[in-house]
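1. fold the following.
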Amino acid sequence: MARDLAVIAFDGVHLSSVGLFLDLFGLMRRRVADQFKSRDEIGMQTRTRLLGQGGHPVKLAGDRRLEVDEGLNDQVALLLIHVPDFEWPDGVTTMGLGNLRPIIGWLARQHAAGAHISATGRGIYLLAEAGLIGNGPVPLPQSAAAAFRLRYPRIRVDARTAILENDTIALARGVVHETSMLTRLVARLMSFSMAGALADVMGLQETERDGLSDDPLVAAAQIWLSAHSSAGARISELAVHLAVSQQTLIRHFRARLGMTPRAYLRLLRVWNAQSQLRETSRPIAQIATIVGYDDLKSFQEAFRAHTGMCATRYRVECRASAAASSIKDMIPHPLPIV
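-> Alright, predicted model coming up:
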């Protein structure tokens, strides 16, 4: 089954930080549904949850109240958990963090079970309390660095870098950097082509569009192919859409990506299939249809050519690797360093 995404809410959180997470992944869900609607009525299986301690409504930084979807649950393994920025009248205090101890402990357990965790601004405090960022560094503005150092003298603060990340932890200095961080996580955990499409919609700078070429023509083609890869995309249609000849398009792709647009389209379909195989229990024949193949044999040939194995073996190895990682996380080990 697909693992879900979650954002944590508690008294004092910024609506902008919570809302950005929900809006970004809501937009992704709509784009996935639109992309695959001609071949699949189920759509994106991964859900986005708004979680709160005890499942109770929370009071936002501006004193408005926000209903949450549900409480914290150790029995549900999540793919990604986001801790938003927040503001308390008295600042970040020992008493305030003590009140969040159930959330902090839950974050540590979810991380040990394989969840990726991101945090923005003061949300980084909760990861520090959970022991998830080792000795740092952590990205914080100068205005917040001094207070953080007093509480966590062993954790190094980087006031110059906006986003810091490793395999399982991602940190953003503030809400203004949150979109870029979350888009990078989409690229890493789901689909870099989807991340590029989201970056384009969100208006991010070209350098922040994960996976997209620095050639505007190739980047535009990548976005179009990502949106049409499951619906019988034709390179001739792409050339007409971009108002260039197919030869020009092929020349730019080879210069920037080292492959033709048609080869890139096949690669997109294999990447989409890999995500489906990892995160869902859908039959392989159904996945082949969803990602754009009209017959299973063609899909299997393309999948084997790009991965060196059949789709069945890929799914088995992914699940075995995930199970091994889960067992490994139960053994005491040094804390990860961001």
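
2. hey, let's count contacts and neighbours off CA atoms from now on
-> Noted.

3. can you map out the helices along the stretch 1-150 of the chain?
-> Ranges of helices within the stretch 1-150 of the chain are 15-36, 94-99, 101-112, 124-129, 142-151, based on DSSP state H, counting those that start in this stretch.

4. wait, isn't residue 40 in contact with residue 290?
-> Yes - Residue 40 lies in contact with residue 290 (Cα atoms under 8 Å); the separation is 6.0 Å.

5. who has more neighbours out of these two?
-> residue 290 (25 against 17; other Cα atoms under 10 Å).

6. tell me the spacing between the residue lying closest to that one once chain neighbours are set aside and residue 103.
-> Spatial nearest neighbour of residue 290, chain neighbours left out: residue 39 (5.4 Å); criterion: Cα to Cα, 6 or more residues apart in numbering. Remark: distance between residue 39 and residue 103 (Cα to Cα, to the nearest Å) = 40 Å.

7. the two: who's more crowded?
-> Just comparing residue 39 and residue 103: by other Cα under 10 Å the higher neighbour count belongs to residue 103, 23 against 19.

8. name the nearest residue to the more buried one, sequence neighbours excluded.
-> Here the residue nearest residue 103, using Cα to Cα, 6+ apart, is residue 53, at 6.6 Å.

9. the one you found: neighbouring residues, count only.
-> 22.

10. also residue 160?
-> 11.

11. repeat that for residue 16.
-> 15.

12. contacting residues around it?
-> residue 175 (Cα atoms under 8 Å, 6 or more residues apart in numbering).

13. list the contacts for residue 6?
-> Residue 6 makes contact with 48-51, 78, 80-82, according to Cα under 8 Å, 6+ apart.

14. what about it, distance to residue 27?
-> Residue 6 sits 15 Å away from residue 27, going by Cα to Cα.

15. residue 322 now?
-> Residue 322 is 28 Å from residue 27, where distance means Cα to Cα.

16. likewise for residue 306?
-> Applying Cα to Cα, the value for residue 306 to residue 27 is 29 Å.

17. same question, residue 223
-> Taking Cα to Cα, one finds residue 223 at 15 Å from residue 27.

18. in terms of neighbours, single out the busier of those two.
-> Just comparing residue 223 and residue 27: by other Cα under 10 Å the higher neighbour count belongs to residue 223, 19 against 15.

19. so which strand or helix has the more buried one?
-> helix 216-228 (DSSP states H and E).

20. buried set for that helix?
-> 218-228 (16 or more other Cα atoms under 10 Å).

21. before we go on, could you also do this sequence so I can check it against the first one:
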Amino acid sequence: MTIKTVVIGSQFAGTSVLFSILDILASVGRDWEMLHGLPAVEPAFDVSLRTADGAPYWDINGRKITPDATLAEAPEPDLIIVPDLHFDPNGGLPAEFVPLAGWLGNAHANGAIITSVCSGAVLLGVAGLLDGKEATTHWGFADMLGRNFPRIKVCRERILVPAGEGHRVVTAGGASAWEDLMLYLIARFAGAETARRIAKIYLIQPHSDSQLTYASLTAGRQHDDQLVAEAQIWAAQNYHVPSPVSAMADRSHLTERGFHRRFKKATGQAPADYVQTLRVEEAKQLLETTDLPIEDIAAEVGYSEPSSFRSAFRRRVGLSASVYRRKWRGLAPVKA
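-> Reported below is the predicted structural model:
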């Protein structure tokens, strides 16, 4: 059985993820057989790129894209894939999302499986397909998804989340999680062995790490509370103050309880959580760019006990500090 698959194009979609999805699904049943001198088999996926009106468009990267069809054209899809969508997570939802979301909702009601990559999960949220379900998205859009759609349980650490009855809704994390989604879908509809073959051809594999390994922990809600903004700046410059939350409250001339309430309203985090997040983010930068011993880094970002630092780091990043350093120092420039 060939799975009728639609990949949704739009002016917000990135180029590489969109065409990587089209390429990899078109290769199932063809490329492994070609490399091994075997006859091609019936394609597992009949893939088309569709938009609301089917007209050529310029994508977010300035590439002119020509779709295959409109969303309304036959055949009706068995599977729909929403790629990464580029828009400001701190701004409003683009108006163009509303008709796309309506079409997604109708397609799901008619039996289609709906999937997304990265920020594409937001479109599923607009369609109401994630209400009451677990979902993941790019770490930079996790707060926005939860804020706009409070009925969604946002699993910011997850790479892939199949959800709902029959797993008819599947969300994938950051942009490169398209690889995880493709291997999952190929295994689901064409078998695990076929998925392994595609992984070998394309040199890809499922992510073994949590998204927390990649996240910028301090990317979050923007606000215009000048008092809280000044407290945030102070916290970033005073790691060594023993009781930073009390010190920030004193500087604000508010009670500690009042400061806590105002800080959380502006940032979405309690002050103590924010300070610890800030310290761990600074430690990540030091692990990536210096050879300082981990104990010295712990002291540098305000932890008197290295064991407390190691525990906080693992809890927020999903890896130990030493494993994190090895992972990212491989990108350091080669010295002449």
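
22. map residue 85 of the first structure onto the second structure.
-> In the second structure, residue 85 of the first structure lines up with residue 84, judged by TM-score structural alignment.

23. what is the neighbour count of that match?
-> If you count neighbours by other Cα under 10 Å, residue 84 of the second structure ends up with 30.

24. got the contact list for it?
-> 13-14, 17-18, 116-120, 175.

25. re the thing from before, packing partners for the next helix or strand after the helix holding residue 223 of the first structure?
-> Where DSSP H and E defines the elements, the next helix or strand beyond helix 216-228 of the first structure is helix 235-242. Helices and strands touching helix 235-242 of the first structure, by 3 or more Cα pairs under 8 Å, 6 or more residues apart in numbering; DSSP states H and E, are helix 216-228, helix 246-257.

26. I'd like the ones you listed laid out as a markdown table, including distance to residue 277 of the first structure.
-> Output for those, formatted as a markdown table (distance: least, Cα to Cα, whole Å):
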| stretch | distance to residue 277 of the first structure |
| --- | --- |
| helix 216-228 | 18 |
| helix 246-257 | 26 |
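
27. among those, which is nearest residue 315 of the first structure?
-> With Cα to Cα as the measure, helix 216-228 is the member of those nearest residue 315 of the first structure (22.8 Å).

28. look up the counterpart of that closest one in the second structure, residue range please.
-> Alignment note (TM-score structural alignment): helix 216-228 of the first structure is unmatched in the second structure.

29. packing partners for that helix?
-> Counting contacts by 3+ Cα pairs under 8 Å, 6+ apart, helix 216-228 of the first structure is packed against helix 15-36, helix 192-202, helix 235-242, helix 246-257, helix 261-279.

30. so which of the ones you listed is the most packed in?
-> helix 192-202 (a mean of 22; mean count of other Cα atoms under 10 Å).

31. that one vs the second structure, average distance?
-> Once the two are superposed, helix 192-202 of the first structure sits an average of 1.2 Å from its aligned residues in the second structure (mean Cα distance after the TM-score superposition for the first structure).

32. quick check, distance from that helix to the centre of its chain.
-> Relative to the centre of its chain, helix 192-202 of the first structure is centred 11 Å away, using Cα atoms, centre = their mean, to the nearest Å.

33. now residue 167 of the second structure. Nearest residue, chain neighbours left out?
-> In space, residue 167 of the second structure is closest to residue 113, 8.0 Å off (Cα to Cα, 6+ apart).

34. what's the counterpart of that neighbour in the first structure?
-> Residue 113 of the second structure maps onto residue 116 in the first structure, by TM-score structural alignment.

35. that match: what's it in contact with?
-> If you count contacts by Cα under 8 Å, 6+ apart, then residue 116 of the first structure has 79-81, 167-169 around it.

36. do the same with residue 71 of the second structure
-> Residues touching residue 71 of the second structure, when contacts are defined by Cα under 8 Å, 6+ apart, comprise 50-54, 103.

37. cool, and residue 30 of the second structure?
-> For residue 30 of the second structure, the contact set (Cα under 8 Å, 6+ apart) comprises 40-41, 43.

38. list the ones among those residues that the first structure also has?
-> Retained in the first structure (both residues aligned by TM-score structural alignment, their matches' Cα atoms under 8 Å) from those: not a single contact.

39. okay if I get those as a markdown table plus distance to residue 31 of the second structure?
-> Shown next, in a markdown table, are the contacts of residue 30 of the second structure (distance: Cα to Cα, whole Å):
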| residue | distance to residue 31 of the second structure |
| --- | --- |
| 40 | 8 |
| 41 | 10 |
| 43 | 11 |
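
40. next, count neighbours for residue 149 of the second structure.
-> Residues near residue 149 of the second structure, counting by other Cα under 10 Å: 18.

41. same check on the one 10 residues further on?
-> When neighbours are defined as other Cα under 10 Å, residue 159 of the second structure has 28 of them.

42. what about residue 35 of the second structure, distance to residue 198 of the second structure?
-> Distance from residue 35 of the second structure to residue 198 of the second structure, by Cα to Cα: 12 Å.

43. next one: residue 75 of the second structure
-> 26 Å.

44. what do you get for residue 228 of the second structure?
-> Distance from residue 228 of the second structure to residue 198 of the second structure, by Cα to Cα: 50 Å.

45. re earlier: what residues are up against the residue nearest to residue 103 of the first structure?
-> Contacts of residue 53 of the first structure (Cα under 8 Å, 6+ apart): 9-10, 71-72, 102-103.

46. from those, which two are the most distant?
-> Spatial extent of these (Cα to Cα) is set by the pair 9 and 102 at 12.7 Å.

47. so which of the two has more stuff around it?
-> Using other Cα under 10 Å as the criterion, residue 9 of the first structure and residue 102 rank with residue 9 on top: 31 against 13.

48. once you drop chain neighbours, what's closest to that one?
-> Counting by Cα to Cα, 6+ apart, the residue nearest residue 9 of the first structure is residue 52, at 5.1 Å.

49. same question for residue 94 of the second structure.
-> residue 87 (7.8 Å).

50. so that neighbour sits against residue 12, correct?
-> Yes - counting by Cα under 8 Å, residue 12 is a contact partner of residue 87 of the second structure at 6.9 Å.

51. neighbour count winner among the two?
-> Per other Cα under 10 Å, whichever of residue 87 of the second structure and residue 12 has more neighbours is residue 12, with 19 against 15.

52. what sits against the more buried one?
-> Residue 12 of the second structure makes contact with 59-60, 85-87 under the criterion Cα under 8 Å, 6+ apart.
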